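Chemist: heads up, no residue letters with this:
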């Protein structure tokens, strides 16, 4: 939800004593009382949020050592400056105290000073975070397998280890009135366009939401159009892909607790680009990219073309194919529309069931279930065998997209075209296609046209769109990003000579 930021917090109208009283209702909130130089101090913390080794080996031994020094007068500043921990805060702000103790800080209150408090960071919020960082959903045969995890600090570490540049800049926000989720935007200072940075910062700062559970929630809240099925920002768990988007001048958003980062401004062609395209020779990479784009077109239109041809346009069917088609549909009691919808829904049910079940069971269900149900449907004359092949190939083609968000969009788009083709035939498909283009031309990603370089037309950006040109020709950043520094690397004879040798 985007609206005027509501900064009100119940802690603003509470005293620290009321906050502590409320926290003591939880069974994991602990209190320890100690005497330090004749002054009683209270140590309060959530035992589930702290690092117990730091507490037992560093913090408490220092307190016990101070407890023995009874001849010295107590000084809060001296106590604070000599604590052998890095993050120690002196505060009187009740709101800050409430926020910090829920982040793993220890609260220290003093008997002789009811207004001054110390907050000491002994947090252990990385407990339970996944340690392995292999890319599970964006697998590639060639190239690195390093991906992000659910820890924000770990993800920034991985990014800085990949991009060892002083230009890499991070800015952190805290979102969620209940979750207090850390969100970080990352960009290359001096390269990324200031307008895009300010747009992202403005939209994130305006978020007023209770729980930010994943980066996908931020994606939905800040997007330019919430009524479109198309993803407007690239979401990826791959370190190499996010590093590439940063290098060309995009802004990246990380969310604590999410292994996916989102980057923008993005165009529709970004969702058909795979990291592997840059690990192969440019000819092979371009071929795979074209196959991917053709597969998406086939996935959207194949079933609807079948319905249109069988229902309205028999004359376009070759004579040699007309006999087998009539024979396969001779005993099917349903019209082509219901026949296609039945098979499409069956494929989607198998896909959803396979995704929700454990890996081994899901794979077995997808393979065995598809074969058994397909053969049984043809044998029972519920569908024709030709349509079964078309729908199966259409389902396979939808998986060629490197990003799952675009794959889900492709699955959805098939159904409106199927219905339109059953009503108006080929004319319905053309009307649907025209409406789809109009919708795409209106979309924007961080106020940048979604259909670049097709609309507005950008001739220079075609070098890395439908095909992946040699590295000697894609040394400039895309024009639509309006980067401050448009040159990625110097085009020289060594690169050209190396590519010519590889091509031979």
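Modeler: Looks like it arrived, so ask away. Computed from a predicted model, the values in this text were never measured in an experiment. Numbers count the residues shown, from 1 in each chain.
Chemist: For the rest of this, base every contact and every neighbour count on C-alpha atoms.
Modeler: Fine.
Chemist: Just name whatever secondary elements the helix or strand hosting residue 302 is in contact with.
Modeler: For residue 302, the host element (DSSP states H and E) is helix 282-311. The helices and strands touching helix 282-311, judged by 3 or more C-alpha pairs under 8 Å, 6 or more residues apart in numbering; DSSP states H and E, are helix 336-356, helix 385-398, helix 404-424, helix 426-442.
Chemist: Okay, one more to line up with it:
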């Protein structure tokens, strides 16, 4: 109750602080004072009077390409006389330009890389975009590497990322909708879909979620993802982040929706199923037998990473009968010098592994690799010699850590790492019953999750037999002629299988 009252008072005070006079002053000095006042008298504000024209330029020099300013604006209008804003508009060769009489729009344009052009006595001004290009060039994907297929990745420029998508998909039905988010730092967000394929209800739902966001600013697409996903309290992501334009275009052709944020090199795609987090784009570029083997390997690695160490703890604490007799003797000898119970031993080693992995990730590349390898060997050997852990647990923990790296998606890989700890604790207190309880809890939780209203466990729950052809296994591409039911596409088929058979 007190929080709601405080929030209401905040909104009232914020509403009172808005200046009701929002029209552009016709006088040059008044415009200068208002422009500087709105931008808090920032040091990068510059004004340029074009001699003999009655025109004044207002801009932020930190956002402007000064060469373009002189070439495309000043050189075009100097030593000329203009009677109206329309005459100036006709003279300018800048591609992106418009006019307005709203001061808020003028300020927003200035901080977006536009130069403001005012003619003395006119109630309207022109804003022309000549922003400087400060982004990095296109490069290979760093986090989602693949051997076969395109190597290019998104960068932090929204226009560049959209042009990459346009390059892959030359369909006139490709729809790009721009939305502005943020009250303090306005960020451009693009909602992308193929109009003839994507489900319109999903498009409307995602658009509504984005427009309802009321926040100071969005600096990265990962922040936006947490604000628009179905259940932000769940540890499992319901939408995927990717840096690969080929993967995004493949999903667009399936009927999925894509969201790009200006300033972020990651794109959001939805709806997503749980299995798609363990699928790589390279699976589509290799033979179906190899792709199926790799997908099965990743699913086995998922189970191994989460439950292998917990199985060790449960077996040594409660269930000695499941250990083969030939292994029981060397296992007992290995643990003879360890003074801790299996649960503390396992948690200690898992903590050390995560500590090494996190420190190696934060250090420079060459130093991080050295710390990871040398640190793992030294600490592992020293722990066994000191009697803190057994040789067998070192092997088990190393296998579990190695298995977690097979997950192609970074976010899901982090979740696999986190889930090991509660499962180990449950195994230490209740043995195999605790492991089964943890497994059932995870399964029930996943059954309740959805991605843009679509269950995340599709195509297995609810069962969609047509989508099993490209799930844990991947059948030949000639069998996958239909788009996944998960996206509820307007057009169900990628191609006509009967027509393709006749041509073959």
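Modeler: Yep, that arrived. What you see is a predicted model, and the numbers here were worked out from it, not measured in a lab.
Chemist: Could I get the TM-score for this pair?
Modeler: After superposition, the two chains reach a TM-score of 0.92 (TM-score structural alignment, normalised by the length of the first structure), with 485 aligned residues with a C-alpha RMSD of 2.0 Å.
Chemist: need the helices and strands packed on helix 282-311 of the first structure in TSV with mean neighbour count, can you?
Modeler: Listed next are those as TSV, based on neighbours: other C-alpha atoms under 10 Å:
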stretch	mean neighbour count
helix 336-356	17
helix 385-398	19
helix 404-424	20
helix 426-442	15
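Chemist: picking up where we left off before, angle of the helix holding residue 302 of the first structure against helix 426-442?
Modeler: Interaxial angle, helix 282-311 of the first structure versus helix 426-442 (axes from the mean of the first three to the mean of the last three C-alpha atoms, to 10 degrees): 140 degrees.
Chemist: So for residue 164 of the first structure, which of the helices and strands packed on helix 282-311 of the first structure sits nearest?
Modeler: Smallest distance to residue 164 of the first structure across these (C-alpha to C-alpha): 29.7 Å, for helix 404-424.
Chemist: tell me which strands and helices the closest one is in contact with?
Modeler: Using 3+ C-alpha pairs under 8 Å, 6+ apart: helix 404-424 of the first structure touches helix 282-311, helix 336-356, helix 385-398, helix 426-442.
Chemist: So which bit of the second structure is the longest one matched to?
Modeler: Okay, so that is helix 282-311 of the first structure. Using TM-score structural alignment, helix 282-311 of the first structure lines up with residues 288-317 of the second structure.
Chemist: Could you look up the SS state of the counterpart of residue 247 of the second structure in the first structure?
Modeler: The equivalent of residue 247 of the second structure in the first structure is residue 241 (alignment by TM-score structural alignment). Three-state call for residue 241 of the first structure (DSSP: H, G, I helix; E, B strand; the rest coil): helix.
Chemist: What's the local residue count around the closest residue to residue 241 of the first structure other than its chain neighbours?
Modeler: Using C-alpha to C-alpha, 6 or more residues apart in numbering and skipping residues adjacent in sequence, the residue nearest residue 241 of the first structure is residue 275, 6.1 Å away. Residues lying near residue 275 of the first structure (other C-alpha atoms under 10 Å) number 20.
Chemist: how much space between residue 275 of the first structure and residue 407 of the first structure?
Modeler: Residue 275 of the first structure sits 17 Å away from residue 407 of the first structure, going by C-alpha to C-alpha, to the nearest Å.
Chemist: Could you do residue 360 of the first structure as well?
Modeler: 22 Å.
Chemist: number of nearby residues for residue 378 of the second structure?
Modeler: Neighbour number of residue 378 of the second structure under other C-alpha under 10 Å is 10.
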